[in-house]
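Visitor: model this:
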Amino acid sequence: MPSLAQRTAVWSLVVSLLWRSITRAYYRNSVGGLLLFDITNRRSFQNVHEWLEEAKAHVQPYQIVFVLVGHKCDLDTQRQVTRHEAEKLAIAYGMRYIETSARDAINVEKAFTDLTRDIYELVRKGEINIQEGWEGVKSGFVPNVVHSSEEVIKSDRRCLC
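Guide: I've put the predicted structure just below:
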C-alpha cells in the first residue's frame, strides 16, 4: 500500500440485545468491520453469521469489507473453536481470518492494517466508490495523527475486554 494517510473511525458495537437498536445506526456509513469471536467460546463463533447478516442488511446499498477475528489466542489451552473451523468460515464468507490477543498484543494492529489495506485496494480498483452523501469513504486532507499498538507497553498486561 503506498504512503497514503488514512483516517479510521473505530466503533465497538456491543453484542447485547439491549444495544442493538443503537448499533444499527453505526453500520450505515461503515465500509469495513472486524467480526470478532472468542476462540474460548463456541457460542460467540456460532453467532458470527447473525452479526454478519445484520451488518450487511444495514449498510446496503454499499459494500462492506470484513476480517474475521478470533480473539484471545493467548488462551489456546481453553480453545473451543479450531483455527481450521474459523479459516473455513472466513473462506466461505470471502474474508480474511486472523487470531489476536489484546492481552499479549498479538496481531491487533495487523487486523486493522489488513482491513484498511483491503478497503484501500477495493477503492483503488473502483469496486468501492467514493460517493457524495456517503460517509463511508471520503477523499481529502487527513491530519497527521498516528496511534500504534507499539505504544502499548507489553509488561502492562491489563485487558479490559
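
Visitor: going forward, measure contacts and count neighbours with C-alpha atoms only.
Guide: Fine.

Visitor: which helices and strands sit right next to the biggest helix by length in the chain?
Guide: The single longest helix within the chain, with elements called by DSSP state H, is helix 108-124. With contacts defined as 3 or more C-alpha pairs under 8 Å, 6 or more residues apart in numbering; DSSP states H and E, the packing partners of helix 108-124 are strand 32-38, strand 65-71, strand 96-100.

Visitor: Try it again at 7 Å.
Guide: Other elements packing on helix 108-124 under the criterion 3 or more C-alpha pairs under 7 Å, 6 or more residues apart in numbering; DSSP states H and E are strand 65-71.

Visitor: let's see this one next to it:
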Amino acid sequence: SDPTVGVDFFARLIEVRNGTRIKLQLWDTAGQERFRSITKSYYRNSVGALLVYDICNKESFDHIPDWMTEAKRYIEPHNPVFALVGCKLDLVRAGAAREVTEEEAKAFAQRHGIFHIETSAKTGLNVEQAFKAVTQEVFDRIQSGQYKIEDGWDGIKTGFSRPNHLDGNLVEAESAKSSCC
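Guide: Reported below is the predicted structural model:
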C-alpha cells in the first residue's frame, strides 16, 4: 500500500474469541516528524495503538519509544493497549537486509509487556493477527473492568450491534463516506 501522508481513516469489524464483533475506528497517522503536530489530536478517545516500524530501517525502530511515550501522554488517563508491529517482512524474505532483528523487537515488547508481530502489508501476512491481538486485549480489559464506559468519553461505546445477516464489509464502506471540512 502507499505510505500515509497526514492521516488516513478506516473502520473495521473484528471478531474476538467469544464471537463478539468489535467495530474499530482506525487512524493511520504518518510517522513523519512534519505531521507530528496534527497526529496528536487523533490520540483522543483512543484505547490502543499499533507501534509500527520497518524491519529494514533501524531508525524507525529507534523512534518507537518516542511514539509510545507520546501515545501514553495523550491517551491518559486510560492505559492504552499497544502492539509492536514490524512491517515489510516480504522485503526480508525477498533478500533485503534486515536492520532490526526479531529478537531485538521481541525483547523490547517483553520489557514493555506488549504484543509483538512481524507483518507484510504487501502480502497481508499477519496483518489481521496484529489487529485481532489489540482488539482482544481491549475487549479483555473491558470484561475485567479495567476499561469502563464513562460519560463524556467516546473511546469505548457499547450497545450498538448490527443484525447478523448484514455483511461486515458494510463497515469498510463507511470510510468512503467520511469527509472532512
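
Visitor: Give me the TM-score for this pair.
Guide: TM-score for the superposed chains, counting by TM-score structural alignment, normalised by the length of structure 1: 0.87, backed by 147 aligned residues with a C-alpha RMSD of 1.2 Å.

Visitor: What residues in structure 2 pair up with the longest helix of structure 1?
Guide: Mapping helix 108-124 of structure 1 onto structure 2 (TM-score structural alignment) gives residues 127-143.

Visitor: For the matching stretch, buried residues please.
Guide: The neighbour-count check on stretch 127-143 of structure 2 (16 or more other C-alpha atoms under 10 Å) flags Val127, Ala130, Phe131, Lys132, Ala133, Val134, Thr135, Gln136, Glu137, Val138, Phe139 as buried.

Visitor: Centre of the chain to it, how far?
Guide: Taking C-alpha atoms, centre = their mean, to the nearest Å, one finds stretch 127-143 of structure 2 lying 10 Å from the centre of the chain it belongs to.

Visitor: repeat for stretch 121-136 of structure 2
Guide: On the basis of C-alpha atoms, centre = their mean, stretch 121-136 of structure 2 sits 9 Å off its chain's mean C-alpha point.

Visitor: hmm, who's touching it?
Guide: Stretch 121-136 of structure 2 has contacts (C-alpha atoms under 7 Å, 6 or more residues apart in numbering) with Ser1, Ile14, Val16, Gly48, Val81, Phe82, Ala83, Lys88, Ile117, Glu118, Thr119, Ser120.

Visitor: Show me which of the residues you listed are buried.
Guide: Buried among the contacts of stretch 121-136 of structure 2 (16+ other C-alpha under 10 Å): Ile14, Val16, Gly48, Val81, Phe82, Ala83, Lys88, Ile117, Glu118, Thr119, Ser120.

Visitor: export the residues you listed to TSV and tack on distance to Ala176 of structure 2?
Guide: Listed next are those as TSV, based on distance: C-alpha to C-alpha, whole Å:
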residue	distance to Ala176 of structure 2
Ile14	19
Val16	25
Gly48	23
Val81	27
Phe82	27
Ala83	27
Lys88	26
Ile117	29
Glu118	28
Thr119	25
Ser120	24
